[in-house]
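In: Prediction below, plus the sequence it came from.
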Amino acid sequence: MTLNATIARVTDRIRARSEGLRGDYLTRIRAAGQAGPARGHLACGNQAHAYAAMGQDKGALVDARLPNIGIITAYNDMLSAHQPYEDYPKLIRAAARAAGATAQVAGGVPAMCDGVTQGQPGMELSLFSRDVIALATGVSMSHNTFDAALYLGVCDKIVPGLIIGAAAFGHVPSVFVPAGPMTSGIPNDEKAKVRQQFATGEVGRDRLMQAEMASYHGPGTCTFYGTANTNQMLMEFMGLHLPGASFVNPNTPLRDALTQAAVARAAAITQLGNDYRPVGEILDERAFVNGLVGLMATGGSTNLVLHLPAMARAAGVLLDLEDFSDISDVVPLMAKVYPNGLADVNHFHAAGGLGYMIGELLDAGLLHPDAKTVAGDGLSLYRQEPKLIDGRLEWQPGSGETLNDRILRPAGDAFAPTGGLKQLSGNLGRGVIKVSAVAPERHIIEAPARIFHDQPSVKEAFKRGEFTSDVVVVVRFQGPRANGMPELHSLTPTLAVLQERGLRVALVTDGRMSGASGKVPAAIHVAPEAAMGGPLARLRDGDLVRLDAVAGTLEVLADDFANREAVTADLTANGFGTGRELFETFRRNVGNATEGASSLF
């Protein structure tokens, strides 16, 4: 199948835009690769420190002819998605020995749960934790004793941070190892209904707690299609997981077999063998375009609009919002997974999952088939699905058809002709909107603005009954420079109630929303942010704001707008408590949301 013209054009545009940066990056990592396996150049004293506690593996490590695999783990048992990683190092070390290799935990990286910090001060550390994870990865890998690396991470900022860190060691082959989603709990729409009932006072906290615990009930990733599961999709589309690995439940024989296979594959693709696959070579413009296509086809999390530019830049690739928007225009929405539908990721996986979707998109010419992957050359390997046959892991052709067309449809008969992510621009700045879960009649909202500087103020106004007519709720001073750009997901039940009362409602913010948010139109990541004197800082209560997701515009209809003074806000309270004082350097140096909101580049 010929590559779609728009996909080819966007890829060429990214390649041309990135030529200098990518060329310098490749020169650096190739020079590092030519130096050979790093630990062979260490002094004896250096090596003795590295191997002192390795017991039966000491001899192999000293010999230096067998690959040594570094494990970067984001294990903690605060995150259900990461709790299964507790036992992975032992499993990995045994699998490494079986594959003629050794493995060591190189280091751990922090992993915070946005579900725990949602609507709390701790959420203001969330986005910056991505950069901390990248830095911690760099520290872990700096011992320079590894021929390959395994990255254990799932959730929101963890995978992007690990990618950024892995790209800094781009000469090292790297395989990302998932933990899988928890089994299905109560339906997501039932949970959402209880949240809205609690917001209006119809049910008490006991009923809310019952619903939440029935939804988040065991080990594994939360089952809605939020940022964590979008990350897992990306790792498969970008060729960094083994085929079919993303959505296999934890603590199952197949899950363990896939982890063992990841170890064997990492050992096979080092420079000591004949199939050297450095991760920096895999992370090229084709991989990132394939990731963007997967994001649109699945209706994935808007948080990746922040993360992908930062991930790509770490590998010398420059992405822009126009790349997201142009790809969205030609990639059909093939999946309906909550919040875009009633199904969860387990239902999606059972219906055919990523293997079916990748096959369809390849056949439609919407993916680069020649992209490099950890599994081998070409993305067609990812059409396959893993199975345990008599206790042995095998990859077999997928079914080639959807098993539930209410959840997963062919590219030629998709739920929508486009991916549902639109770039917005106008006199209020640049931002994005995800419309895949927004009813078509709400793609254009024009209403008076109501201005707020934090989430609690919106909720208090709601409780006082102040929202009685159509409104564009503007929550400004929520960008990365102001307070670390927390998710505003706790506003979703409130705004959804207003919408269900018949009001035309939209949110406009320089903050971000959760990957699980959807049915209320939201212009997010608006840049430049208010704290940098951006246009949102000149808005006033009552200004007529027009959000047009069809035309891709975000404007205030006020003749004197350009001549107004920007307001300022007292942001001193954002700098203290819950560890926020430690992140002043990050807030001071962070870039625009449109460029990935990173403090590292």
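Out: Cool, got the structure.
In: contacts and neighbour counts: CA atoms only from here.
Out: Noted.
In: Show me what the top strand by length along the chain is packed against.
Out: The longest strand of the chain (DSSP state E) is strand 444-452. Helices and strands touching strand 444-452, by 3 or more Cα pairs under 8 Å, 6 or more residues apart in numbering; DSSP states H and E, are strand 471-475, strand 505-509, strand 544-548.
In: right, and the helix or strand after it?
Out: helix 455-463 (DSSP states H and E).
In: Buried ones in that following helix, by neighbour count?
Out: For helix 455-463, burial by neighbour count (16 or more other Cα atoms under 10 Å) applies to 455, 458-459, 462.
In: Quickly name whichever of those is closest to His368.
Out: Gln455 (41.8 Å; Cα to Cα).
In: got the contact list for the closest one?
Out: Gln455 sits next to 119, 475, 488, 490-491 when contact means Cα atoms under 8 Å, 6 or more residues apart in numbering.
In: for the strand or helix carrying Val132, packing partners?
Out: Using DSSP H and E, Val132 falls within helix 126-141. If contacts are counted by 3+ Cα pairs under 8 Å, 6+ apart, helix 126-141 sits against strand 68-73, strand 102-108, helix 158-168.
In: 10 Å instead, please
Out: Judged by 3 or more Cα pairs under 10 Å, 6 or more residues apart in numbering; DSSP states H and E, helix 126-141 is in contact with strand 68-73, strand 102-108, helix 114-117, helix 158-168, helix 303-314, helix 584-589.
In: okay, pairing it with this:
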Amino acid sequence: MSTLHPVLAAVTDRIRERSADLRSAYLRQVDTLRQRPPGVQRMGCANLAHAFAAMPGDDRLRVVAERAPNLGIVTAYNDMLSAHRPYECFPDLIRQAAHAAGATAQVAGGVPAMCDGVTQGQPGMELSLFSRDTIAMGTAIALSHDVFDGVLLLGICDKIVPGLLIGALHFGHLPCVFVPAGPMTSGLSNEAKAKVREQAAQGLVGRAELLAAEQAAYHGEGTCTFYGTANSNQMLLEAMGLHVPGAAFVHPHTPLREALTREAVATLLAQRARGGCIGHQVDERCIVNAMVALLATGGSTNHLIHWVAVARSAGILINWTDFADLSAVVPLLARVYPNGAADVNQFQAAGGTAFVIRELLAAGLMHGEVATVTDRGLEAFATVPALDAAGRVQHRPVAAQSGDEQVLRPVAAPFSPVGGLKLLTGNLGRSVIKVSAVPPDRHVIEAPARVFDGQEALQAAFQAGELTGDFVAVVRFQGPHANGMPELHKLTPPLAVLQGRGQRVALVTDGRMSGASGKVPAAIHVSPEALAGGPLARVRDGDRIRLDAEGGTLEALVPAEEWAARTPAPRPAALAAESGHGWGRELFAGFRQRVGTAEEGACTWLPAAAAQP
């Protein structure tokens, strides 16, 4: 095992020290629950009868009389999300595999799964971030029946994996395995799709051409093939040891995918037999491994919110400074759209998750001696699954060389010596920027501010031809308290068009851009948010703004006395009147009132006192 990089060791140590009291309290609760007898032994007869009434008679005999392990399935299946459509048949496969191993399995519950691609720019997007905590609550409700000896978690996409993981960690006494379903096959390239979107923004192509391009890109079952939040989820779960090794990017409806789903059952039962549980498995080292994997692959900026909440669920406190310090020493090993031309299928063919993990372990940039769902530590995740002659899953070491160095490179020759994310600080607050896709000559932008109180106002200004010259678009009142912190993807095409015309432009917002943050420099998640009196509310049209991704600063170049004397602008009355009304948004009013800051994980289930800078 390689010697740990000193920065990795130092960051891990300070997270451990910062989290000591909270983590100890969490583990005491986990261990108390682990010491109880199994559910069938401690529950009343009426409770048991209700729990297993719908089971076939043989299964009832197994679980009640023979005390066979009973596995819970929490599924995010629906047949609208392309990534989740394959899950329809997974419960039957899991039940069959459980029976063959002498166990039983039940669908404990389903959780909602919304598609951000459908809701982009629509009112429903204001429910997107809060759907994560709704999913966590749904997972808790499913597991509250308390008759399960282990859990299989079926989910892939943006808020769904973090929600399932948060919920599972609140039942940390149970062993858990995540079961992915894989990406769709490659369609229209992401670059070609982006080009058509930019053409549509300029009026050069119509709706028919745009729709044809979008349908050619999103054309079948499986995750979208760009490296956004959904596929970043899968990379992070591999780095945390929560999948069957190498399961992330195998296509749906293939013999290997079916075998991996069955293998997840065997893996969970073996983990249970060893006394493993997710609460002990997800420790400080495991969380740091996930952070490193995100940085090394230029993954989704959403995880600077989600993984703070995930860590907090395990009694661990992390913040953006931790990410920034790791990013300074973690090299960028992958170029997958939007920080490159390749899609995740090309990434997988080049070596995929196994190559990344192998390289980082060898460089001392990951903790190898951690608990995983296997009994072989993280090195098991530097292997590639395949079927043997009997149709069983076997693992072999990943190839020594990248299959395509335009997509995936070793630590010795990375695309960049530093990771793909940067922390920005200054008189505009704390924010993050994904620099892996931004051209180097755009890492520093200084220009006058154009202030917008929503993405619709910026789009209208673009359509009216008003966005001339260099400028920094400040889009505010988009934070968790204001409207649930929607993703602002509709801004990407117009800003990319302006940048393509030679203008120097950037985006500064208290909203999100997610995994598709692209070639336009974007300082996002600005905290504190404008509605909370944050500094974006002090910005005025014409203020000179400097975004410096090299120096790590975000500043309004306004004299200090003038800046301090300014009264924060209120949210426009029209926006305030609309916010929270219609499309179910009324139901989430309590979430908007209670939610913590982005850097605290935007959690709605605890006081805003998690990670502090």
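Out: Now that the structure is in, tell me what you want to look at. All figures in this text were calculated on a predicted structure; none of them were measured in a lab.
In: Turn the helices and strands packed on helix 126-141 of structure 1 into TSV, including distance to Val471 of structure 1.
Out: Shown next, in TSV, are these (distance: least, Cα to Cα, whole Å):
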stretch	distance to Val471 of structure 1
strand 68-73	45
strand 102-108	46
helix 114-117	28
helix 158-168	35
helix 303-314	25
helix 584-589	31
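In: and the ones you listed as TSV, adding mean neighbour count and distance to Arg277 of structure 1?
Out: Shown next, in TSV, are these (neighbours: other Cα atoms under 10 Å; distance: least, Cα to Cα, whole Å):
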stretch	mean neighbour count	distance to Arg277 of structure 1
strand 68-73	26	14
strand 102-108	22	18
helix 114-117	16	34
helix 158-168	28	13
helix 303-314	24	18
helix 584-589	16	33
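In: what's the closest of those to Ala530 of structure 1?
Out: helix 584-589 (13.6 Å).
In: And Ser246 of structure 1, how close does it get to Asp24 of structure 1?
Out: The gap separating Ser246 of structure 1 from Asp24 of structure 1 is 32 Å, by Cα to Cα, to the nearest Å.
In: now do Met311 of structure 1
Out: Using Cα to Cα, Met311 of structure 1 is found at 16 Å from Asp24 of structure 1.
In: So for Asp560 of structure 1, which of the helices and strands packed on helix 126-141 of structure 1 sits nearest?
Out: helix 584-589 (30.9 Å).
In: Mean per-residue distance, that closest one versus structure 2.
Out: Compared with structure 2 after fitting, helix 584-589 of structure 1 deviates on average by 0.2 Å (mean Cα distance after the TM-score superposition for structure 1).
In: Same question for stretch 227-236 of structure 1.
Out: Compared with structure 2, stretch 227-236 of structure 1 is 0.3 Å away on average (mean Cα distance after the TM-score superposition for structure 1).
In: In structure 2, which residues correspond to that stretch?
Out: Under TM-score structural alignment, stretch 227-236 of structure 1 corresponds to residues 229-238 of structure 2.
In: chain center to that stretch, what's the gap?
Out: 6 Å (Cα atoms, centre = their mean, to the nearest Å).
In: Over to stretch 116-125 of structure 2?
Out: The answer for stretch 116-125 of structure 2 is 17 Å, by Cα atoms, centre = their mean.
In: ok, for the aligned partner of Pro123 of structure 2 in structure 1, nearest residue in space, not its chain neighbours?
Out: Counting by TM-score structural alignment, Pro123 of structure 2 lines up with Pro121 in structure 1. Of all residues not flanking Pro121 of structure 1 in the chain, Thr578 sits nearest, at 6.7 Å (Cα to Cα, 6 or more residues apart in numbering).
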